[in-house]
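Student: sequence first, then the predicted structure, then my questions.
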Amino acid sequence: MTSIPKRMEAAGKALLLSLISASMSRRRALPDWRARPYRVLYVRHDGIGDMILATGTLRAIACSHSTISLDVLTHASTAEMLLGNPHVNRVISFRPGRRLAYPASLLRRLRRERYDVVVDGMMRRFVDGAVQRPRVKSSTVLLMAVSGAPHRIGMGGRPNDFIYTFPVIPPPERSVHHAEYSAAVAAPFNVVPAREDLSCELHVSDAEGVAAEARWRALEDSHRVPRLLVNMSAANARRRWPIDRYIAVIRHVLERHPGASVLVIGAPGDEEGISAVASASKATVCVPSLRDAFALIGTADVLFTPETSLGHAAAALGTPAVVMLPAGHEMLVPYKGSGRNLFGADGTIESVSVDAASRALEEVLDRPA
């Protein structure tokens, strides 16, 4: 049974939404983007891989008209994806408040910024067996209202979409890659996603690249050998693969490519499993920061991972990847990436076999450079 405070909170939220709807639920014609400078804020703060996939959309919006200056609002954890991105004027990062709401200090700041356009990049989608964001969140409605932006763009066809002055309807989610699906919010800027280059991009600094190259060279003899980067960490149990299978796959690679450099990486908290795999397969272990992981991916020959975010990073950096995903996630594979995607059954990657993974890695490693 719902408690009285929660019922009162829900009633207050419903009243606030109705008041905002009454005052702001008006559609508005798009401006002439060529007429004057426009300050645009793109809002997206979900996963690391999602922000990487969004870089094509950001580029398309920023380059659509010379009058547009593009800022991005995102979590502090995903802001790193945009370091060095030449298409983003400024990244505003924040840490969510109670119940993932926007802090009051952030709302006041956005009000002072006086943006001309706010783009809500948080769209409805299906992932890991659940529908995410089936409605426009009340916190998003509040942010857009408080911003004072005269033009507000986002995915229509959902409850609370009254806040958008220009709602967009993307193509059916299962019909296109998620990079193209989420690029629908760029259409009001005269961008046609189906004709646009939406390739992902990441920018590794010279210092990060030099450090990664030095780590690889420390594993090699005097001559260059194949470099396999193995990531074991994953966001949830659906995407975790048994430790003994990683060991078997690495041993197979080393039998086929004696002397190859194999570096096993993972996130903090997974050190025990990473060390066990590295020890049993005579590989080297590393727990890098996220930025250092990107640099290692960019200097590897092949990435093997159960985590799609690093697969997206590999596609952005031009590194072939063998990525394990649950079936049903075909629209979330690395966008325009080179490599192989292996799908598990029953909503997990448990059914991906050692043989399938080994064959995929052989195929990618044996390709001409």
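Tutor: Here it is on my side, so go on.
Student: CA only for contacts and neighbour counts going forward, please
Tutor: OK.
Student: for the longest helix seen in the chain, list every residue counted as buried.
Tutor: The longest helix of the chain (DSSP state H) is helix 4-24. For helix 4-24, the neighbour count (16 or more other Cα atoms under 10 Å) marks 17, 20-21 as buried.
Student: could those go into a markdown table alongside distance to Ile68?
Tutor: Listed next are the buried residues of helix 4-24 as a markdown table, based on distance: Cα to Cα, whole Å:
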| residue | distance to Ile68 |
| --- | --- |
| Leu17 | 30 |
| Ile20 | 28 |
| Ser21 | 28 |
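Student: and the helices in the stretch 1-150 of the chain?
Tutor: All helices of the stretch 1-150 of the chain, identified by DSSP state H, counting those that start in this stretch, fall at 4-24, 48-64, 76-79, 104-113, 138-147.
Student: out of the ones you listed, flag the one nearest Arg245.
Tutor: Checking those against Arg245 by Cα to Cα gives helix 48-64 as the closest, at 24.7 Å.
Student: return the list of helices and strands in contact with the closest one.
Tutor: Contact partners of helix 48-64 among helices and strands, from 3 or more Cα pairs under 8 Å, 6 or more residues apart in numbering; DSSP states H and E: strand 68-75, helix 76-79, helix 178-182, helix 308-317.
Student: how about CSV for these, with mean neighbour count added?
Tutor: Listed next are the helices and strands packed on helix 48-64 as CSV, based on neighbours: other Cα atoms under 10 Å:
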stretch, mean neighbour count
strand 68-75, 21
helix 76-79, 17
helix 178-182, 24
helix 308-317, 26
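Student: give the contact list for Glu213.
Tutor: 296, 299 (Cα atoms under 8 Å, 6 or more residues apart in numbering).
Student: how much space between it and Met324?
Tutor: 26 Å (Cα to Cα, to the nearest Å).
Student: Leu106 now?
Tutor: Taking Cα to Cα as the measure, Leu106 falls 38 Å from Met324.
Student: which one of these two has more residues nearby?
Tutor: Met324 (26 against 17; other Cα atoms under 10 Å).
Student: my guess is that one meets Thr348, correct?
Tutor: No. Contact criterion Cα atoms under 8 Å: Met324 and Thr348 do not qualify, at 9.3 Å.
Student: what touches both of these two?
Tutor: Arg239.
Student: minimum distance to Val141: which of the helices and strands packed on helix 48-64 has it?
Tutor: Here strand 68-75 is closest among the helices and strands packed on helix 48-64 (Cα to Cα), at 15.0 Å.
Student: and the closest one, what does it pack onto?
Tutor: By 3+ Cα pairs under 8 Å, 6+ apart, strand 68-75 packs against strand 38-43, helix 48-64, strand 90-94.
Student: show residues contacting the first one.
Tutor: Contacts to strand 38-43, defined as Cα under 8 Å, 6+ apart, come from residues 58, 67-74, 115-122.
Student: one more pass at 7 Å, please.
Tutor: By Cα atoms under 7 Å, 6 or more residues apart in numbering, the residues outside strand 38-43 that reach it are 67-74, 115-121.
Student: included below, for side-by-side comparison, is a second structure:
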Amino acid sequence: MPSAPSGWPSTSISRSGFPMNFRKILIIRRDNIGDLILTTPLFEAIRQRYPEAYVAALVNSYNAPAIAGNPHLDAIFSYTKGKHAAGEPVWQAYLRRAKLLWQLRRMHFDCIVLPNGGPVPRALKLARLLKPRHIVGFVGDRGRAAAVDLAVHGDGGKLHETEDIFRLLAPLDVAGPIPGLTVVPEPDLAHRLHSRLPEAVASGNGPLVALHISARKEKQRWPVERFAELAKRLHEQYAARFLLFWSPGDENNPFHPGDDAKAARLLTALKDLPIAPVATGQLSELIAGLALADCAVLSDGGAMHVAAGLGKPIVCFFGNSSAERWHPWGVPYELLQKPSRDAGDISVVDAADAFGRLMTRYLQET
């Protein structure tokens, strides 16, 4: 391992018994948008414990906008996965990745943290390529423990994903309480989106409700006809206004199926209500659009965690995913999940009642 630069303190021992000399820290999280957002409390906790340290994150180009502008990071490094290399030869993406890894290796990180819900061989291989002084990660067997010198053992059991990966900060001498999520919208983009809203949607006495109708997994999807009926009830009872979000594209696209047709049907069904579609071809647009809303109604998924990171109260539909592991973190929420573990079995009455409870709780807490 490389030696510490001149003038740096020698290694000390933390309260947890691990060696501690962390002046350059890299967090690697390469997976989905929601997973990365649930990692943002680690950024804040590390910054609070090591205010003078250089703290950076390595992510992929697809999820990088989820942490753009994060105030607790000094730098965000991203690379393009081969499957996301649209409009260019895959080899160019791989070449840029190799150059980035060489750059990171020359930065001589003291510590690399691998915040995944268990051992992830690919992430570990990537960390070892960068030759840090220490690697912090979960281990499940002796072979992995040899590579992860600051190892955290045991599974998270029934912990939330954020609680589970927060256990990885013990070797950095970081303890709770766990901060909330952090998602930062682009101010100029949010302003532009707001300026395009119809007057009936942009202003009013009722809450501005984000409706996100898409979900990647079939059992997480709530029927668009129920979104229509729910919107009518919320408008009648609360004078609610609406922003409509969906995954763009044609439903028959084999690579990136979208819900353009469903969104068009919903807009037709709600033509007499104050509702505006918000195009979200980029993740940054989804973040900026959700930032405009007062609250959100949507299924479990990346958009739900974006909304939580923006501090929005949430009504969420869960199908066959674990509510214990993935519920919204750090915000008021009402979670609906049926014994069938199919979101399609959640009724409009269920959703309307949950919205009422959420509004009552939110008003009481604010």
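Tutor: The structure has been received and is ready for your questions. Because the structure is predicted, anything quoted here is derived from the model rather than measured.
Student: care to give me the TM-score?
Tutor: Both chains were compared after superposition, and using TM-score structural alignment, normalised by the length of the second structure their TM-score is 0.80; 323 aligned residues with a Cα RMSD of 2.7 Å.
Student: ok so Leu263 of the first structure is a helix residue?
Tutor: No. Going by DSSP: H, G, I helix; E, B strand; the rest coil, the assignment for Leu263 of the first structure is strand, not a helix.
Student: check contacts around it.
Tutor: 228-230, 283-285.
Student: go through those residues and name the one nearest Glu9 of the first structure.
Tutor: For the contacts of Leu263 of the first structure, the nearest to Glu9 of the first structure is Val230 (46.9 Å; Cα to Cα).
Student: part of a helix, is that closest one?
Tutor: No. Val230 of the first structure: not assigned to a helix; according to three-state DSSP it is strand.
Student: contact partners for whatever residue of the second structure lines up with it?
Tutor: Applying TM-score structural alignment, one finds that Val230 of the first structure aligns to Leu211 in the second structure. Remark: with contacts taken as Cα under 7 Å, 6+ apart, Leu211 of the second structure is in contact with 242-245, 296-298.
Student: hmm, 8 Å instead?
Tutor: Shown in contact with Leu211 of the second structure (Cα under 8 Å, 6+ apart): 227, 242-245, 296-298.
Student: as JSON lines, the helices and strands packed on helix 48-64 of the first structure with distance to Ser138 of the first structure would be great.
Tutor: Formatted as JSON lines, those follow (distance: least, Cα to Cα, whole Å):
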{"stretch": "strand 68-75", "distance to Ser138 of the first structure": "17"}
{"stretch": "helix 76-79", "distance to Ser138 of the first structure": "21"}
{"stretch": "helix 178-182", "distance to Ser138 of the first structure": "20"}
{"stretch": "helix 308-317", "distance to Ser138 of the first structure": "28"}
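Student: okay, the helices of the stretch 1-150 of the first structure in a markdown table with distance to Asp355 of the first structure next?
Tutor: Formatted as a markdown table, the helices of the stretch 1-150 of the first structure follow (distance: least, Cα to Cα, whole Å):
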| stretch | distance to Asp355 of the first structure |
| --- | --- |
| helix 4-24 | 52 |
| helix 48-64 | 27 |
| helix 76-79 | 35 |
| helix 104-113 | 51 |
| helix 138-147 | 46 |
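Student: closest to Ala276 of the first structure out of those?
Tutor: When those are compared (using Cα to Cα), the closest one is helix 48-64, at 26.7 Å.
Student: and that closest one, which stretch of the second structure?
Tutor: Going by TM-score structural alignment, helix 48-64 of the first structure sits over residues 33-49 in the second structure.
Student: in that stretch, what's buried?
Tutor: Of the residues in stretch 33-49 of the second structure, 33-47 count as buried by neighbour count, 16+ other Cα under 10 Å.
Student: ranges for the strands of the second structure?
Tutor: Counting by DSSP state E, the second structure has these strands, from start to end: 12-13, 19-20, 24-28, 54-60, 75-79, 111-113, 134-139, 150-153, 208-212, 241-245, 275-277, 295-299, 314-318, 333-337.
Student: can you say which of the helices and strands packed on strand 68-75 of the first structure is nearest to Gly311 of the first structure?
Tutor: Nearest of those (Cα to Cα): helix 48-64, 8.1 Å.
Student: relative to Pro86 of the first structure, which of the helices of the stretch 1-150 of the first structure is closest?
Tutor: The nearest among the helices of the stretch 1-150 of the first structure, by Cα to Cα, is helix 48-64 at 8.7 Å.
Student: any idea how far that closest one is from the middle of the chain?
Tutor: 10 Å (Cα atoms, centre = their mean, to the nearest Å).
Student: could you do stretch 94-102 of the second structure as well?
Tutor: 25 Å.
Student: cool, and stretch 344-352 of the second structure?
Tutor: Counting by Cα atoms, centre = their mean, stretch 344-352 of the second structure comes out at 25 Å from the chain centroid.
Student: what residues of it count as buried?
Tutor: In stretch 344-352 of the second structure, residues buried by neighbour count (16+ other Cα under 10 Å) are 344-348, 351-352.
Student: any chance of these in TSV, plus distance to Leu130 of the second structure?
Tutor: Compiled in TSV, those are given as follows (distance: Cα to Cα, whole Å):
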residue	distance to Leu130 of the second structure
Gly344	46
Asp345	48
Ile346	47
Ser347	51
Val348	51
Ala351	48
Ala352	51
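Student: and which of those residues is nearest Ser203 of the second structure?
Tutor: Relative to Ser203 of the second structure, and with distances defined as Cα to Cα, the nearest of those is Ala352, at 22.6 Å.
Student: please point out which of the contacts of Leu211 of the second structure the first structure shares.
Tutor: Contacts conserved in the first structure for these, counting by both residues aligned by TM-score structural alignment, their matches' Cα atoms under 8 Å: 242-245, 296-298.
Student: neighbour-wise, which of those leads?
Tutor: With neighbours defined as other Cα under 10 Å, the most crowded of those is Phe242; it has 27 neighbours.
Student: residue contacts, that residue?
Tutor: The contact partners of Phe242 of the second structure, taken as Cα under 8 Å, 6+ apart, are 201, 208-211, 231, 274-276.
Student: quick one on the thing from earlier: out of the contacts of strand 38-43 of the first structure, name the two that are farthest from one another.
Tutor: So, the contacts of strand 38-43 of the first structure by Cα to Cα: farthest apart are Thr67 and Thr74, at 22.9 Å.
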